[in-house]
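> Sequence and predicted structure are below.
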Amino acid sequence: MQLLNLQDTIKFMSIRRFTLAFSLLLIIGSLASFATKGINWGLDFTGGSLIEVSFAESADLQKIRSVMDEEGFRDATVQNFGSSKDVLIRMAPLENAGKTTADSKMVGDRIMKSLTAMDDTATMRRIEFVGPSVGSELREQGGLAMLTALICILIYVAMRFEWRFAVGSVSALAHDVIITVGLFSVLGIEFDLTVLAAVLAVIGYSLNDTIVVSDRIRENFLKMRQGDSEEIIDTSLTQTLNRTMVTSITTALVLVALLLVGGELIKGFATALLFGVVIGTYSSIYVASSIALGLGISKEDLMPTVVEKEGADQDPMMP
């Protein structure tokens, strides 16, 4: 399958300074959002109780908040979940909210009793409880998982290709992670374990694309006799553009379907992956390659090392 019929080489690297400035602006914006708004951590990371309630008619969120206030949960979050008839109630861990699953069930029964008194069609769909210590541990382990993945990728790419490619690849991956998580911070979307899994999948997707591009760049450095480093990188990116576009578009189509019909439980996962595919495709073209070029990658860096055999410098005619 070929999307583009490319006859001429696209000058990708001619605008690399603008794209790097754009990426730097996005990273600064993401970090500023982290510092000011923070991240809307989900129940998996903060701990607490979550109750999903269904009603026969559209739920009155204001009345439900009043019920929660009367029960002593003034900081509870009440919002629609998927439809106006379904409501999601999130409560931070409180001393009177219980610290075990059994205590959480008692709290849920108490809240459901009050909601049923308000509207007898109220039905509990599910209840979840995560202790604060477990949530904190998940948050730390999740961050450690991403850091470990980036370090392992740095080592692999440095051994597989060249250290300049490794720095470019890991910079592109860090760029993708920061901006993807920054999107969740700016929009206030809940960041839970499914979103963390999506971020790790974005790392794998972006790395795969970057490896393909790096392999073609290395191949052309060894094959092309004419052209400087910038021209060779432009040629390599042009040659892999069709493959990149086909992969990105087919992946995006699946993710759009998940986002539209997958329901609220998978919405965060699909959003993170869809945005990650877009930003990962961009970074594999402009960030990884631009950084490798900026570090001075050249033909000499990729030439195989010639190993001289012992005695090769001696005259074969001599006894």
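Sure thing, it's come through. Owing to the predicted nature of the structure, the values given are computational and were not obtained by experimental measurement.

> okay, CA-based contacts and neighbour counts for the rest of this
Noted.

> All the strands of the stretch 151-300 of the chain, residue numbers only.
Using DSSP state E, counting those that start in this stretch, the stretch 151-300 of the chain contains no strands.

> Helices of that one, start to end?
For the stretch 151-300 of the chain, the helices defined by DSSP state H, counting those that start in this stretch occupy 163-187, 193-223, 229-261, 267-294, 299-302.

> Any chance of the ones you listed in JSON lines with mean neighbour count and distance to I155 as columns?
Shown next, in JSON lines, are these (neighbours: other Cα atoms under 10 Å; distance: least, Cα to Cα, whole Å):
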{"stretch": "helix 163-187", "mean neighbour count": "22", "distance to I155": "7"}
{"stretch": "helix 193-223", "mean neighbour count": "20", "distance to I155": "13"}
{"stretch": "helix 229-261", "mean neighbour count": "17", "distance to I155": "23"}
{"stretch": "helix 267-294", "mean neighbour count": "23", "distance to I155": "15"}
{"stretch": "helix 299-302", "mean neighbour count": "14", "distance to I155": "17"}
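
> Please work out how many residues are found near W41.
W41 has 19 neighbours, counted by other Cα atoms under 10 Å.

> Isn't it up against D192?
Yes - between W41 and D192 there is a contact under Cα atoms under 8 Å: 6.3 Å.

> mind listing what's buried in stretch 83-95?
84-93 (16 or more other Cα atoms under 10 Å).

> I'd like those as CSV, with distance to G276 and secondary structure appended.
Formatted as CSV, those follow (distance: Cα to Cα, whole Å; DSSP: H, G, I helix; E, B strand; the rest coil):
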residue, distance to G276, secondary structure
S84, 30, strand
K85, 32, strand
D86, 29, strand
V87, 29, strand
L88, 27, strand
I89, 29, strand
R90, 28, strand
M91, 30, strand
A92, 30, coil
P93, 32, coil
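
> about what we covered before: among the helices of the stretch 151-300 of the chain, which comes closest to S104?
helix 193-223 (20.7 Å; Cα to Cα).

> Quick one: distance of the closest one to the chain centre.
Centroid separation for helix 193-223 versus its chain: 13 Å, with Cα atoms, centre = their mean, to the nearest Å.

> OK, contacts around I217?
232-233, 236-237 (Cα atoms under 8 Å, 6 or more residues apart in numbering).

> Just list the residues touching the closest residue to A197 other than its chain neighbours, thanks.
Spatial nearest neighbour of A197, excluding adjacent residues (Cα to Cα, 6 or more residues apart in numbering): F269 at 7.6 Å. F269 is in contact with 194-195, 197-198, counting by Cα under 8 Å, 6+ apart.

> how about the most centrally placed residue in the chain, what does it touch?
By Cα atoms, centre = their mean, the chain has its centre lying nearest to V199, at 2.6 Å. Shown in contact with V199 (Cα under 8 Å, 6+ apart): 177, 180-181, 272-273, 276.

> got another, please set it beside the one above:
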Amino acid sequence: MRLKIVPDNTKIDFIGYHKLAIGFSIILVVVSLGLFAVRGLNLGIDFLGGIMLEVKTEGPADIGTFRSDLGSLGLGDVGIQEFGEPDVLLIRVQRQPGGDEAQQAAIKTITETLGDRVVEYRRNEVVGPTVGAELQEAALIAVLAAIGAILVYIWFRFEWQYGVGAVIALSHDVIATIGLFALFQLEFNLSTVAAILTIAGYSINDTVVVYDRVRDKLRRFKKLPFEELFNLAINKTLSRTVMTSFTTLLALLALLFFGGEVIRDFVIAMIWGIVIGTYSSIAIAVPLLLYMRPRRGDEDEAPTGEDATSKGTAPEAG
């Protein structure tokens, strides 16, 4: 017996609610951009440059004492947080004036101050400001290049209307993910950029599947109203879309609970991206075609069997 989360022959009126969905998405994008402008992103050492230490203490750590001791060293901004377990801390220190010698001297000062309270140094990273700035630029170029390449791909595979719809939906997903990181101040680093690019690939895969069915229906049912035709296409792919997202989320939830703190922010970005990407493929990418009117094909058939709509077209037997 096959597992079915969504029945095969659903007849949900997605297009009937498309204005509500688009309005919600506009609000989501505006709020995300506002959060980004006001709160900014919690950029990691990858982008800012500085020192990051992951340490294991003997027993649960007293973060207040650690913060007080390290704050008195005159090293500038020092951030300390638990990293998955009470006896594991992540220590971030802003980059020190001077070259590598200044950074190594700061690390030595920190280790001497922590003394016997630390039983293991699990990670020790130093990133320069030049490298951090270059990584920021490279990350932005990577995201924009991915969106541009997707636009060209969809344009050539379908038509320009599909390409515009896909890029708007994809940009919606990326901005919403950045808004999530700005809201909760999750660390934004190279792993997060990798997550955003992965989300882009996943989202566009969903969108292409639905668009392919839309194009097929446009060729077959030349006189069927766009609203009914788009609903038909979405409902025909709904079971596949939901099942794919569900199984992917199962794997991501396992990583979230058992993968450790090192990949936690990456996994959160992926989970959010899967949810928002699935939503945008259905509620944004296809309804936008209503306003761009892609061309129809030459065939003209009445929808039969599973393609029958809820407007009274009777399904054929068998």
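Structure received. If you're wondering where the values come from, they're calculated on a predicted model, not measured in any experiment.

> Do you know the score for how well these two fit?
With the length set by TM-score structural alignment, normalised by the length of the second structure, the two chains reach a TM-score of 0.90; 297 aligned residues with a Cα RMSD of 1.5 Å.

> one step back: just give me the match in the second structure for the residue nearest to the centre of the first structure.
Structural correspondence for V199 of the first structure with respect to the second structure (TM-score structural alignment): I196.

> Tell me, how many residues neighbour whatever residue of the second structure lines up with L43 of the first structure?
Residue correspondence to the second structure (TM-score structural alignment): L43 of the first structure is matched to I45. Residues near I45 of the second structure, counting by other Cα under 10 Å, number 24.

> Can you give me the distance of I45 of the second structure to G76 of the second structure?
Separation of I45 of the second structure from G76 of the second structure (Cα to Cα, to the nearest Å): 15 Å.

> can you check S191 of the second structure too?
From S191 of the second structure to G76 of the second structure the distance is 26 Å (Cα to Cα).

> try A169 of the second structure
42 Å.

> One more: L250 of the second structure?
42 Å.

> Equivalent analysis for D13 of the second structure, please.
Relative to G76 of the second structure, and taking Cα to Cα, D13 of the second structure is found at 57 Å.

> And the two? Which one has more around it.
Between D13 of the second structure and G76, counting by other Cα under 10 Å, D13 is the more crowded of the two (16 against 13).

> Would you mind finding the match for the more buried one in the first structure?
If you follow D13 of the second structure across to the first structure using TM-score structural alignment, you land on K11.

> residues touching the aligned partner of A292 of the first structure in the second structure, list them.
Counting by TM-score structural alignment, A292 of the first structure lines up with L289 in the second structure. Taking Cα under 8 Å, 6+ apart as the contact definition, L289 of the second structure lies against 161-162, 165.

> Take these and map them onto the first structure. Which survive?
For the contacts of L289 of the second structure, the aligned pairs still in contact in the first structure (both residues aligned by TM-score structural alignment, their matches' Cα atoms under 8 Å) are 161-162, 165.

> hmm, back to that, just give me the match in the second structure for the residue nearest to A197 of the first structure.
Per TM-score structural alignment, F269 of the first structure is aligned with F266.

> separation between its match and G260 of the second structure?
F266 of the second structure is 11 Å from G260 of the second structure, by Cα to Cα.

> S49 of the first structure - that's part of a strand, no?
Yes - membership of S49 of the first structure in a strand is supported by DSSP: H, G, I helix; E, B strand; the rest coil.

> can you tell me which residues contact it?
Contacts of S49 of the first structure by Cα under 8 Å, 6+ apart are 43, 90-93, 104, 127-130.

> now with 6 Å?
Neighbour list for S49 of the first structure: 90-91, 128-129 [criterion: Cα atoms under 6 Å, 6 or more residues apart in numbering].

> and what of L144 of the first structure?
By Cα under 6 Å, 6+ apart, no residues touch L144 of the first structure.

> Helix or strand for it, just tell me which one.
Using DSSP states H and E, L144 of the first structure maps to helix 132-160.

> That helix corresponds to what range in the second structure?
With TM-score structural alignment applied, helix 132-160 of the first structure matches the range 129-157 in the second structure.

> Tell me which residue of the first structure lines up with F226 of the second structure.
In the first structure, F226 of the second structure lines up with S229, judged by TM-score structural alignment.

> before we move on, the earlier item: can you tell me which of the buried residues of stretch 83-95 of the first structure comes closest to M112 of the first structure?
I89 (11.1 Å).

> What residue in the second structure is paired with that closest one?
If you follow I89 of the first structure across to the second structure using TM-score structural alignment, you land on I91.

> List the single closest residue to that match in space, sequence neighbours excluded.
The shortest distance from I91 of the second structure to any non-neighbouring residue, by Cα to Cα, 6+ apart, is to I80 (4.6 Å).

> before we move on, back to that, contact partners for the match of F226 of the second structure?
S298.

> how close does it sit to T235 of the first structure?
According to Cα to Cα, S229 of the first structure and T235 of the first structure sit 10 Å apart.

> repeat for E140 of the first structure
Distance from E140 of the first structure to T235 of the first structure, by Cα to Cα: 42 Å.

> L3 of the first structure now?
17 Å.

> same question, M68 of the first structure
Applying Cα to Cα, the value for M68 of the first structure to T235 of the first structure is 62 Å.

> With T148 of the first structure instead?
33 Å.

> Residue in the second structure paired with M68 of the first structure?
Mapped onto the second structure by TM-score structural alignment, M68 of the first structure lines up with L70.

> neighbours of D77 of the second structure, just the number please.
D77 of the second structure has 11 nearby residues by other Cα under 10 Å.

> for it, what are its contacts?
93-94.

> Same check on A198 of the first structure?
Contact partners of A198 of the first structure, counting by Cα under 6 Å, 6+ apart, are 269, 272-273.

> at 10 Å instead, please
Applying Cα atoms under 10 Å, 6 or more residues apart in numbering to A198 of the first structure gives the contacts 180, 204, 268-274, 276.

> Which one of those is nearest to K99 of the first structure?
K99 of the first structure lies nearest to G268 out of those, by Cα to Cα, at 27.4 Å.
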